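Engineer: below: sequence and its predicted model.
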Amino acid sequence: MMIDFFMPMIPPTCTHQEKQVRVVKEKPVFYEPAELKAARAKLKAHLGQHIPNECFAGPVRLTTWWCFPIKGNHRNGEYKTSRPDTDNLVKMLKDVMTDLHYWRDDAQVSSEVIEKYWAEYPGIYVKVESL
């Protein structure tokens, strides 16, 4: 089983790592700031259009290409070496894909290919394939 698609958008740059904490009745309470909630909602709206008919069972490979709008002296297809880090980018994406039932648990993602580029056409390419 395999699916792949491109989601045209400016990829979110805030990541799962940006959760905040506050103390309520002397206990830490974690929450998502508004920017993080908006990024999660954006991913959910785009990913919701590509939910597979049945969720993936067993191990999967997740390939993502994060295509950021070209800035400065960069050129189309050039690797992006600045923040955000690839591992932080893909964490929220996998969480949203789990919530949308692409698979039962993101622990099934046994192989990951994550690349980020400067691109003329910004967006996120996603490929999920059974291993």
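Structural biologist: That came in fine, so what should we check first?
Engineer: going by C-alpha atoms from here, please, whenever you check contacts or count neighbours.
Structural biologist: Noted.
Engineer: middle-most residue in the chain, spatially?
Structural biologist: Leu93 (2.7 Å; CA atoms, centre = their mean).
Engineer: included below, for side-by-side comparison, is a second structure:
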Amino acid sequence: MNNTIRFIINTAPTTQARPRHAVRSGFSVTYKSEQQKSNEQTLEALIAPHAPKEPFKEAVTVLFVAHIPVPQSFSKKKRELALAGKICPTKKPDIDNLCKQLLDTLTRLNFWLDDKQVVEISAKKMYAEHGKWDVMITGYNDKLNENNK
């Protein structure tokens, strides 16, 4: 049985922002910024249609490709090199923060029972004309069976 989900999310990849801290009425509180809440809502709305009817119950592997829009400041030549994959996005956003945002969203949408089931992550960020995410989730046992064929 092939237990793989693959989809594309047509939105610029964003990172998981750090929680904010404040003191209100003498109490320390932790909260999310409005931008973070908005990013989470957008991702949830775009990913929800791809959620499985039943969450994965076994170990899973996850492949993420973050397509980062080429900066407007790039010259025409540098833009062409970036789109050809000859220049990689080595500035922010950090790839681990990109993964965190997506993994947390997939967990909230019940792609699996608990994110501790994720035993392997492969992530890549590259330049593209438009921002998007390419996501593939595979049951780990299915991946092992495919590799042994």
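Structural biologist: Thanks, I have it. None of these values were measured; they are calculated from a predicted model.
Engineer: A strand includes the residue nearest to the centre of the first structure, no?
Structural biologist: No - when the secondary structure is assigned by DSSP: H, G, I helix; E, B strand; the rest coil, Leu93 of the first structure falls in helix instead of a strand.
Engineer: which position in the second structure pairs with it?
Structural biologist: Following TM-score structural alignment, the counterpart assigned to Leu93 of the first structure within the second structure is Leu102.
Engineer: distance of that match relative to Arg24 of the second structure?
Structural biologist: As judged by CA to CA, to the nearest Å, Leu102 of the second structure and Arg24 of the second structure stand 31 Å apart.
Engineer: just Val60 of the second structure next, same as before
Structural biologist: On the measure of CA to CA, Val60 of the second structure and Arg24 of the second structure end up 41 Å apart.
Engineer: which of the two has more residues huddled nearby?
Structural biologist: Each of Val60 of the second structure and Arg24 had its neighbours counted (other CA atoms under 10 Å), and the higher figure belongs to Val60 (24 against 8).
Engineer: next, the contact list for that one, please.
Structural biologist: With contacts taken as CA atoms under 8 Å, 6 or more residues apart in numbering, Val60 of the second structure has the following neighbours: Gln117, Val118, Val119, Glu120, Ile137, Thr138, Gly139, Tyr140.
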